[in-house]
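> predicted coordinates and the sequence they were generated for:
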Amino acid sequence: MKYKLSVLLGAVCYGVLSTIVTMAYGKGFMLGEIVGSQLTVGFVLAWSLVVLTKWKERRSKERSGLASAAAAAAPAAPKSEWRQRMILMAAGVPSVVTGLLYYESLKFIPNSLAILLLFQFTWMGVLIHTIGQRRRPSGIVLFTLFVLLGGTLLAAGILDQGLAKFNWIGVIFGLASAISYTLFMLLSGKAVPSMHPTYRSAWMITGGMLFVFVLFPPVFLFNGALLEGLLPFGLMLGLFGAFLPPVLYAIGVPHIGEGLTGILGAAELPVAVLLSAVVLHEHISALQWIGVSIVLLGVALPELFKRRGDSVPTISKTRHSRK
């Protein structure tokens, strides 16, 4: 149960991000400041955890009598180790790109719609997996895609609001974030899976932070923006977006499996929509809530069919610092 709870809490953390970003926009902060402060806080927290992990490992060795005087002066990392670190830093970039696209969409469309568009990674991943296998989608896959798309149409409010009220620039950014996140999930699991999750997350966050700093130089560190209200948003986003979810998923996923992870990870969607209604006072109609429920059902369908003995492709992987 504790491992299931760990994954569930990780999904809840992801669900609160869009609300925090929308509030930061409302205070006048820019995309580069928001993402930059988030990754800076995540960087500090991740490497603090690395230091703590190394200290515990050293203490464990000392208690076991395995520590030696020669171990005090650690040798320089071999080239192969630095190559692994560079791979992980590169693997952290797609996650940051997802966050940039997703946060940009929040400028144009409601928070509740943005999270629904991001959630299209569910059927996109299944589709890409099917194409990669070079075989026609099975009836189960087609039914799952139909449920997901139908639920999205309801949850997005297209049927009760019409298409005229949608800002298509925001919709494009939202769908682009789903594509980016799909690619991230498909590729990230192949990046040095043998490395300790703590070190792995730290190097990926480092790569993402450096990428953002190239696009948006971190002037917020020197111009007083942190003390003018940016710091609280950076702390919340860094904690709930860049630091806690990777740690919580690393704890829970190996023990409960990827299928159940996909189901529990879907908690991100109702949390985001609920906060949109309660905190941001966005109107969520009964029809939209029905759509959210259908989307959650669609996410759970692959695991349900799998338990019945059917084989359904899925891309539910361990998530890293997505935003």
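Here it is on my side, so go on.

> please make it C-alpha for all contacts and neighbour counts, starting now.
Will do.

> and the helices in the stretch 1-150 of the chain, which stretches?
With DSSP state H, counting those that start in this stretch as the criterion, the stretch 1-150 of the chain has helices at 2-15, 17-26, 31-64, 79-91, 93-105, 111-118, 121-132, 139-155.

> show me what counts as buried in the longest one.
In other words, helix 31-64. 31-47, 49-50, 58 (16 or more other Cα atoms under 10 Å).

> count the neighbours of residue 303 for me.
Residue 303 has 22 neighbouring residues, counting by other Cα atoms under 10 Å.

> take this one as well and set it beside the first:
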Amino acid sequence: MVKGLIYSILSALGLGTLAIFFKLGLAMGLQPVELVQYRFSLGAVALFLWLGISCPGVLKVRFRVLLKAAVLGVALYPLQSWLFVMALKHIPASTTSLIYYFYPLMTTLIAVVFLKLRPGREVFAALGLIVLGSGLVFYNAFAQQLDPRGILYALGCMGCFSIYLTVIQIFTRNDEAKTIVPYVILFMALVFSCLSSPLKIFDLNIQGWFIAIGLGLIPTALAISLLYRAVDAIGSTNVAIFSTIEPVTTVLLAAFVLDEHIASIQIVGMVFILLGIILPNLQLLKRRSALSG
């Protein structure tokens, strides 16, 4: 449980940098699909190099595992990434994030219906705190006029990611997460390389290379690998809850890197999110203490 918690939080911290790299790239004039292509292509290269040196046996996979990776990497994750980009084209990033971070609730509902999960009161309380906190973190999202298309794209993105987490849990029951993840990212790289030429990277300046490499390493190779290990260790519902530290990371980095203002109500929202993460763990510690006592 502890390892799964650490994996999910570290993954969320890494994924929290995605919006920052993305905004920096857009400010340079790079196209959204181009940025996504750099992210997955360099992420795949980094993962295969690291595993090829440190643990080459992991790269030897059965056809069944490769087929699972194709389902995740060709269908689900690219669709979620495309929906996220399309949402950003029509509505503010804060609005997209607000809608997107309702995925812990959706993931729990999917697990209840399809995986026969029976969550306790503490899980529902944690989800309530997280939803409330996310709303406060992005408190000004609906103060602006919204394009219905953007809302639909964001809702689709949220739903797709919820299904994605659930499928990961099903697919990694009998296979190690570290075995399937490099091939998932490879398939995603191939999909987006068909949409944007990978050769464009050679036209980038130093700042562009920094953004491209940062996208490939931090929110991709590192964060996605940790996400799979977390789901394998503690399940998609707990990962969805613990991973909501991601918007806190994004808001803080936006303040320091992009010089964005953080309002006091957003700080209150981040506190609610952290409480939502801590609550299930306090209950778990109490149970373990009771069993050991």
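Happy to help now that I have it. The structure presented is a predicted model; accordingly, all values stated were derived computationally and were not measured.

> and the TM-score between these chains?
After superposition, the two chains reach a TM-score of 0.78 (TM-score structural alignment, normalised by the length of structure 2), with 283 aligned residues with a Cα RMSD of 3.7 Å.

> if we can go back for a sec, output the helices of the stretch 1-150 of structure 1 as TSV; include the columns distance to residue 210 of structure 1.
Formatted as TSV, the helices of the stretch 1-150 of structure 1 follow (distance: least, Cα to Cα, whole Å):
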stretch	distance to residue 210 of structure 1
helix 2-15	22
helix 17-26	21
helix 31-64	9
helix 79-91	9
helix 93-105	9
helix 111-118	24
helix 121-132	26
helix 139-155	35
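
> for residue 173 of structure 1, find the nearest of these.
Closest approach to residue 173 of structure 1 among the helices of the stretch 1-150 of structure 1 (Cα to Cα): helix 93-105, 5.1 Å.

> show me what the closest one is packed against.
When contacts are defined as 3 or more Cα pairs under 8 Å, 6 or more residues apart in numbering; DSSP states H and E, helix 93-105 of structure 1 packs onto helix 31-64, helix 111-118, helix 168-188, helix 197-215.

> quick one: the second one to helix 139-155, angle?
Okay, so that is helix 111-118 of structure 1. Following axes from the mean of the first three to the mean of the last three Cα atoms, to 10 degrees, one obtains 160 degrees for the angle between helix 111-118 of structure 1 and helix 139-155.

> and what of the third one?
The directions of helix 168-188 of structure 1 and helix 139-155 differ by 150 degrees, with the same axes, to 10 degrees as the criterion.

> so which bits of helix 168-188 of structure 1 are buried?
Buried residues in helix 168-188 of structure 1, defined by neighbour count with 16+ other Cα under 10 Å: 170-171, 173-186, 188.

> how much does it stray from structure 2?
Taken over the aligned residues, the distance from helix 168-188 of structure 1 to structure 2 averages 2.0 Å (mean Cα distance after the TM-score superposition for structure 1).

> contacts for that helix?
Contacting residues not belonging to helix 168-188 of structure 1 are listed as 91-92, 94-95, 97-102, 104-109, 114-115, 117-122, 124-125, 315-319, 322 [Cα atoms under 8 Å, 6 or more residues apart in numbering].

> let's see it at 6 Å
Helix 168-188 of structure 1 is contacted by residues 91, 94, 98, 101-102, 105, 108-109, 114, 117-118, 120-121, 125 when judged by Cα atoms under 6 Å, 6 or more residues apart in numbering.

> how near is the residue nearest to residue 118 of structure 2 when sequence neighbours are not counted to residue 106 of structure 2?
Leaving out its chain neighbours, the residue that sits closest to residue 118 of structure 2 by Cα to Cα, 6 or more residues apart in numbering is residue 112, at 6.3 Å. Residue 112 of structure 2 sits 10 Å away from residue 106 of structure 2, taking Cα to Cα, to the nearest Å as the criterion.

> neighbour count for those two, which is higher?
residue 106 (19 against 14).

> just to revisit the earlier point, what does the residue nearest to residue 118 of structure 2 align to in structure 1?
By TM-score structural alignment, residue 112 of structure 2 lines up with residue 130 in structure 1.

> one more: residue 102 of structure 2?
Alignment note (TM-score structural alignment): residue 102 of structure 2 maps to residue 120 of structure 1.

> do residue 70 of structure 2 as well
Checking TM-score structural alignment: residue 70 of structure 2 goes with residue 89.

> how many neighbours does the residue nearest to that match when sequence neighbours are not counted have?
Closest residue in space to residue 89 of structure 1, ignoring its immediate chain neighbours: residue 207 at 3.8 Å, by Cα to Cα, 6+ apart. Per other Cα under 10 Å, the neighbour tally for residue 207 of structure 1 reads 23.

> against residue 286 of structure 1, how distant is residue 298 of structure 1?
Residue 298 of structure 1 sits 19 Å away from residue 286 of structure 1, going by Cα to Cα.

> ok, these two, which is more surrounded?
Using other Cα under 10 Å as the criterion, residue 298 of structure 1 and residue 286 rank with residue 298 on top: 25 against 12.

> from residue 113 of structure 1, how far out is residue 157 of structure 1?
8 Å.

> cool, and residue 173 of structure 1?
11 Å.

> same question, residue 19 of structure 1
For residue 19 of structure 1, the distance to residue 113 of structure 1 - Cα to Cα - is 12 Å.

> and if you look at residue 184 of structure 1?
Distance of residue 184 of structure 1 to residue 113 of structure 1, computed by Cα to Cα: 21 Å.

> for structure 2, which helix is longest?
helix 264-292 (DSSP state H).

> quick one: secondary structure of residue 261 of structure 2?
Per DSSP: H, G, I helix; E, B strand; the rest coil, the secondary structure class of residue 261 of structure 2 is coil.

> alignment lookup: it to structure 1.
Alignment note: residue 261 of structure 2 maps to residue 283 in structure 1; criterion TM-score structural alignment.

> what's the burial count for its match?
13.

> who are the contact partners of the nearest residue to residue 15 of structure 2 once chain neighbours are set aside?
Computed as Cα to Cα, 6+ apart, the closest residue to residue 15 of structure 2 that is not its neighbour in sequence is residue 219, at 4.4 Å. By Cα under 6 Å, 6+ apart, the residues touching residue 219 of structure 2 are 14, 15, 18.
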